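Chemist: could you work out the structure for the sequence below:
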Amino acid sequence: MNFFMSLQNNIGKAIRALRSQKGVSQEKLALETGVGRRYMSDIENGRRNVSLEIVEKLANFFELSPSDFIKQIENADFPPLTLDSLKEYLCEHGYEDSVVLEKPDFADAVVGVSENGRVIYAYEKMVRSLMLSDGMDYEEAAEFIDFNTLGALPSMGEKAPIVLMEIEG
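Modeler: Purely as a prediction, here's the structure:
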């Protein structure tokens, strides 16, 4: 398989994953973005190239910047982390006592595990997850996380998750 075929497949995988997270059909995505349903099907199945115009329309639909949409495409080769696969990984590595965020699970915001088994989440990915899954805007998602998640971390003990926040410079 050549590079372009792989890239085409990754675009399709990324679109399917984002559609699934947002709970929309292929038909609705095609209608909302102005891309023909058959063409959208071909894109998702790796049979069509995508113009920058379509990338921009898709990014807008999924409320992502074009660069974040491209990151989704780049990561499409890896199966998405699920709550179950995260727990399985932790158990396999002797971290069964790690605290995992479950409601919402934020599995798509996990960026690693510390040496002592603390699950590491990226704050911005947590916000994006709520925006996609629950239809919140940025401020609503940030407020939810700040109050319900960050506020609860101190009571979760020594195996509490770590939430990484970007430093603005």
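
Chemist: can we go C-alpha only for contacts and neighbour counts from here?
Modeler: Noted.

Chemist: you'd agree Tyr121 is in a strand?
Modeler: Yes: under DSSP: H, G, I helix; E, B strand; the rest coil, Tyr121 sits within a strand.

Chemist: let's see this one next, to set against the first:
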Amino acid sequence: MNVRQTIGWNVRRLRVAKGLSQERLALETGIDRSYVGRVERGSENVTVATLEAMAAVLEVEVKALFDPVETPDSPPPSLPSGRKRKTG
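Modeler: Okay, here's the model as predicted:
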């Protein structure tokens, strides 16, 4: 697994753990949603500024995006599809 794939894997893992969609992560970081998808697939060369913005929204240090992937055979889970129900 190369560095871009490792970053993408960790972005997706952390994003899903926080319950954020790609669209929400993109909105909060000020980048395009399709760019987030390309980062998660490991097909985008990410800038340091983008890594900092993503880490801030994900509430982790930038170095967490470089953590080694322990189980590369099983991809991080997806969020349930559809919109969240409004409460209250």
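
Chemist: what ranges does the second structure have for its helices?
Modeler: Secondary structure of the second structure (DSSP state H): helices at 3-17, 22-29, 33-41, 48-58.

Chemist: what range in the first structure matches the shortest one?
Modeler: Correspondence between helix 22-29 of the second structure and the first structure is established over residues 26-33, with TM-score structural alignment as the criterion.

Chemist: which residues are in contact with the matching stretch?
Modeler: The list of residues contacting stretch 26-33 of the first structure from outside it, by Cα atoms under 8 Å, 6 or more residues apart in numbering, reads Arg19, Gly36, Arg37, Met40, Ser41, Ile54, Lys57, Leu58, Phe61.

Chemist: mind redoing it with 7 Å?
Modeler: By Cα atoms under 7 Å, 6 or more residues apart in numbering, the surrounding residues in contact with stretch 26-33 of the first structure are Gly36, Arg37, Met40, Lys57, Leu58, Phe61.

Chemist: before we move on, what about stretch 49-62 of the second structure?
Modeler: Leu14, Arg15, Glu28, Thr29.

Chemist: of the residues you listed, buried ones?
Modeler: Among those, those buried by neighbour count (16 or more other Cα atoms under 10 Å) are Leu14, Arg15, Thr29.

Chemist: and the helix or strand hosting Glu88 of the first structure, what's buried?
Modeler: When elements are defined using DSSP states H and E, Glu88 of the first structure is found to belong to helix 83-92. Residues Leu83, Leu86, Lys87, Leu90 are the ones in helix 83-92 of the first structure that count as buried (16+ other Cα under 10 Å).

Chemist: which part of the second structure matches it?
Modeler: The aligned range for helix 83-92 of the first structure is empty, by TM-score structural alignment.

Chemist: swap in stretch 141-156 of the first structure?
Modeler: Counting by TM-score structural alignment, stretch 141-156 of the first structure has no counterpart in the second structure.

Chemist: point to the residue nearest the middle of the second structure.
Modeler: Nearest to the geometric centre of the second structure sits Val11, at 2.7 Å (Cα atoms, centre = their mean).

Chemist: quick one: neighbours of Leu27 of the second structure, just the number.
Modeler: Using other Cα atoms under 10 Å, Leu27 of the second structure has 12 neighbouring residues.
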